[in-house]
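Novice: Below are the sequence and a predicted model for it; my questions follow.
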Amino acid sequence: ALLSLAAGHFAARRLRERVEAVNATFAAVRAGRIAARAPDAGTSDELAELAANTNAALDQVERLIEAQRHVSDQTAHEIRTPLMHLDTRILKAIEATDDPVLLRTLDQSRAEIRGVVRLLDSLLDIAGTQAMRGDLRGLADISLSDIAESLADLYGASAEELGIGFHARIAPGIHMRGDAMQMTRLLSNLLDNAFKYVPSGGSVVLELAPGPRMAVQDDGPGIPCADRERVFERYVRLDGARGQGHGLGLALARAIAERHHLSLHVEDAEPGARFVVRPEERDA
């Protein structure tokens, strides 16, 4: 009886270890380690078949991710190249004429072409960033404090020209694992949005605190409760914006935040709006 009990205990422990190895593989993939695979136990039982099927499914997921990236890059190249060639031809036509009406029309055409290219780039950025959610490849230790300080210097000069007060409260030494270019894009999109809506004589505040926790606040007209989720959808533009755009900046900012396991939402600043970026709440 003791021998049977010991054998049963050993078999149960062995079974539990092999199941936990498969579960650990899925947890690693969810955490961003796309190349993680279930270990080969060297047997030919049902659990070995489950591990093999798990690895085959993960191989297919990885191939689909790489294929999506390749298609996005190829699409961008195939569309952007003829547009830039067309822009070059229009520029040559501008240089060859003095007709003011024709010059105005050609200038408008060039502006529209550049707008289409920016729209294409933004859509591809959003799609690519959403596809990379949880993918740790390309991420490194970055200094959010340095990124925020650089943006504060840049936007401080722009604010002075526009007659807008700009204040930065940036805690030093804040680091995270992320993509420096994307985190710069996230903060700059939030700042661009604030500058679009704040009136001359108003103010914009950039904050960075441990967590990391980032916030961009303005004292403009604010965002109604009904629109506080809608503003993160593609092509949404609220009334009163300064300048033109496609309504994709906040959609991209949220996609970047989610890729880095951060949340992005908007609050009432009374007056104005306050966009807050902070770590996602994990399920218990």
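Specialist: Yes, it's here. Numbers count the residues shown, from 1 in each chain.
Novice: Please make it C-alpha for all contacts and neighbour counts, starting now.
Specialist: Fine.
Novice: List the contacts of the residue sitting nearest the centre point of the chain.
Specialist: Taking C-alpha atoms, centre = their mean, the centroid of the chain lies closest to residue 256, which sits 1.4 Å from it. Residues near residue 256 by C-alpha atoms under 8 Å, 6 or more residues apart in numbering: 126, 129, 130, 182, 183, 186.
Novice: Between the residues you listed, which sits nearest residue 19?
Specialist: Ranked by distance to residue 19 (C-alpha to C-alpha), these are led by residue 130 at 30.4 Å.
Novice: Tell me which residues touch the closest one, please.
Specialist: By C-alpha under 8 Å, 6+ apart, the contact list for residue 130 reads 255, 256, 258, 259.
Novice: where's it, which helix or strand?
Specialist: Secondary-structure assignment from DSSP states H and E places residue 130 in helix 100-131.
Novice: any idea which helix or strand comes after that helix?
Specialist: By DSSP H and E, the next helix or strand past helix 100-131 is strand 140-143.
Novice: Can you point out the buried residues in that following strand?
Specialist: Buried residues in strand 140-143, counting neighbours by 16 or more other C-alpha atoms under 10 Å, are found at 142, 143.
Novice: Which strands or helices does that strand pack on?
Specialist: strand 175-178 (3 or more C-alpha pairs under 8 Å, 6 or more residues apart in numbering; DSSP states H and E).
Novice: what residues does the strand it packs on touch?
Specialist: For strand 175-178, contacts defined as C-alpha under 8 Å, 6+ apart pick out 138, 139, 140, 141, 142, 143, 144, 145, 212, 260.
Novice: take a look at this one as well, against the first:
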Amino acid sequence: MIVACAMVIGAGVMLLMLYKSQNAVMYSATSSKAYGIAEQIEEHGLPGVSRSSMDPTSGVDIIQVLDGSNRVVYASPDPNETPISQVRPAPGEVARFETRVPGRGGSFCGAAAGTEHDGEKYVVIAVVGASTYRHGVLITGTILALEFPVVLAVAGLAIYIFVGRTLRPVHRITSEVSAISSTDLACRVPVPDSDDEIHTLAVTMNGMLARLERSRDTQIQFLGDASHELRGPLTTLSGILDLADHTGTDITVDTVRSVLLPEATRMGAVVDDLLLLARVDERGLPLVLSDVDVDDLVLAEVAAARATGGVTVRTRIQPVRVTGDATQLARCLRNLVDNARRHARGTVVLDLAAGDGAARVTVGDDGPGVPAADRDRVFLRFVRLDAGRPHGGGSGLGLAIAAEIAAAHGGAIEVGDSPLGGAAFTLVLPYVPPFTAGVGAARGRRVGPDQDEVSSIR
């Protein structure tokens, strides 16, 4: 339908232009002839005009000369005494018209030129039959009308073949996608060899299927790991309660404090971590932004780690203030410090500094470190490189949560080697330096080998 409408419009425009062009040819020929005779009459009078110039030529069929009384004083080729047209232009002017000639069929197009000689006015009329010219327009229209069905048939067949060939891969992709079930995401759609949008669609579809497959595998692994993490505390709690029920033995306060409460706390922490990660996956991590003194957060985590004991904590802290969520940043630091404490042999180092548009909190330890091949994997959920430890290895969610918190603040966590020989986890946050006009020299202090070195700016 679109091709047919375009062809009809194109044909109409072409016939109209051909019609106007033929009219222009007719009026040009008759105007030239009438004006040429009128000039000769003006110079020499009617008797002085050569007979050859008064005869019809190519593009002119009839010539008449009228005097001031509208009498035909010359007519060629027929001695017709009736004026062809009533158009009477003034001397020096040319008028165009369309008329009919008595005794001749069809319409005629012509021109009338006014002239004057010795006070006598004349009008020279030259006309040509329009049927010959317009017959060409009719023939052209007829040919176009006969060609239209053929052209439309060829165009329709070509569209059917080429569009069908183009969309055939889409049909195969649709069939393949319809056959893929939620339990078999390993299938991929066929990718055509053509370098076009269909090829791009197939590649994009395969990429989406790959992401869905990875997501499904991650969910399955996530459910398995979560079940495993929760099964341990539940087994301990159920075992003690079942033993007390069967033996009638009272559960002592020592058992509650040493076993039941730690296991319940551990299970609650895993559930809290899972809920946080579920919220992050659903709608991102919500933040309550404010100005946060990162050095205060670091010192608070240092105090908690020293109070827990087990490792020596050394620090080097520069006062830094960023915009962020204090609660989430504190949780991120706590997870990094807890991870360092679990892997350290005896020493943990915290270093806080700012520069080059970033605040960096580095938590290092003297433990076994993280192999280069595993430095990206440690941030995956339930991944533990120390899975062989019998207890206390963590749930494998701490670093994943820390990475999510850093990303929500527009930062990241980098893994490297600590100067102590273990691993160094660096929290990198966006940082805008404060106004430094009139700032004096930095000063620092060190109090003992196990206390803080704090540099401040006055």
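Specialist: It's in. It should be emphasised that the depicted structure is a prediction, and the values quoted were computed from it without experimental measurement.
Novice: The stretch 151-300 of the second structure: helices as residue ranges?
Specialist: Secondary structure of the stretch 151-300 of the second structure by DSSP state H, counting those that start in this stretch: the helices cover 197-247, 253-255, 261-283, 294-308.
Novice: can you put these in TSV and add distance to residue 319 of the second structure?
Specialist: Below are those laid out as TSV (distance: least, C-alpha to C-alpha, whole Å):
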stretch	distance to residue 319 of the second structure
helix 197-247	39
helix 253-255	44
helix 261-283	30
helix 294-308	5
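Novice: Out of these, which is the most enclosed?
Specialist: Comparing the helices of the stretch 151-300 of the second structure by mean neighbour count (mean count of other C-alpha atoms under 10 Å), helix 294-308 ranks first with a mean of 17.
Novice: Surely residue 208 of the first structure touches residue 152?
Specialist: No. Look at residue 208 of the first structure against residue 152 with C-alpha atoms under 8 Å: they stay out of range, at 11.1 Å.
Novice: All the helices of the stretch 151-284 of the first structure, in order from the start?
Specialist: Using DSSP H, counting those that start in this stretch, the helices found in the stretch 151-284 of the first structure span residues 180-197, 249-259.
Novice: Distance from the chain centre to the last one, please.
Specialist: Read that as helix 249-259 of the first structure. Distance of helix 249-259 of the first structure from the chain centroid (C-alpha atoms, centre = their mean, to the nearest Å) equals 4 Å.
Novice: can you check the first one too?
Specialist: Distance, stretch centre to chain centre, for helix 180-197 of the first structure: 11 Å (C-alpha atoms, centre = their mean).
Novice: and what of stretch 158-165 of the first structure?
Specialist: 27 Å.
Novice: same question, stretch 75-82 of the first structure
Specialist: With C-alpha atoms, centre = their mean as the basis, stretch 75-82 of the first structure stands 22 Å off its chain's centre.
Novice: and if you look at stretch 6-14 of the first structure?
Specialist: How far stretch 6-14 of the first structure lies from its chain's middle: 47 Å, per C-alpha atoms, centre = their mean.
Novice: which residues in the second structure does that stretch align to?
Specialist: Using TM-score structural alignment, stretch 6-14 of the first structure lines up with nothing in the second structure.
Novice: Can you give me every residue that contacts the aligned residue in the second structure for residue 151 of the first structure?
Specialist: Counting by TM-score structural alignment, residue 151 of the first structure lines up with residue 301 in the second structure. Counting by C-alpha under 8 Å, 6+ apart, residue 301 of the second structure makes contact with 330, 333, 334, 337.
Novice: Quick check: the gap between the last one and residue 299 of the second structure.
Specialist: According to C-alpha to C-alpha, to the nearest Å, residue 337 of the second structure stands 12 Å off from residue 299 of the second structure.
Novice: picking up where we left off before, which of the contacts of residue 256 of the first structure line up with contacts in the second structure?
Specialist: On the basis of both residues aligned by TM-score structural alignment, their matches' C-alpha atoms under 8 Å, what survives of the contacts of residue 256 of the first structure in the second structure is 182, 183, 186.
Novice: And the second one? What does it align with in the second structure?
Specialist: For residue 183 of the first structure, the aligned position in the second structure is residue 329, judged by TM-score structural alignment.
Novice: Test my guess that residue 290 of the second structure contacts residue 325.
Specialist: Yes. If you go by C-alpha under 8 Å, residue 290 of the second structure and residue 325 touch, sitting 6.3 Å apart.
Novice: From residue 188 of the first structure, how far out is residue 72 of the first structure?
Specialist: Counting by C-alpha to C-alpha - residue 72 of the first structure and residue 188 of the first structure are separated by 24 Å.
Novice: No further queries at this time; thank you.
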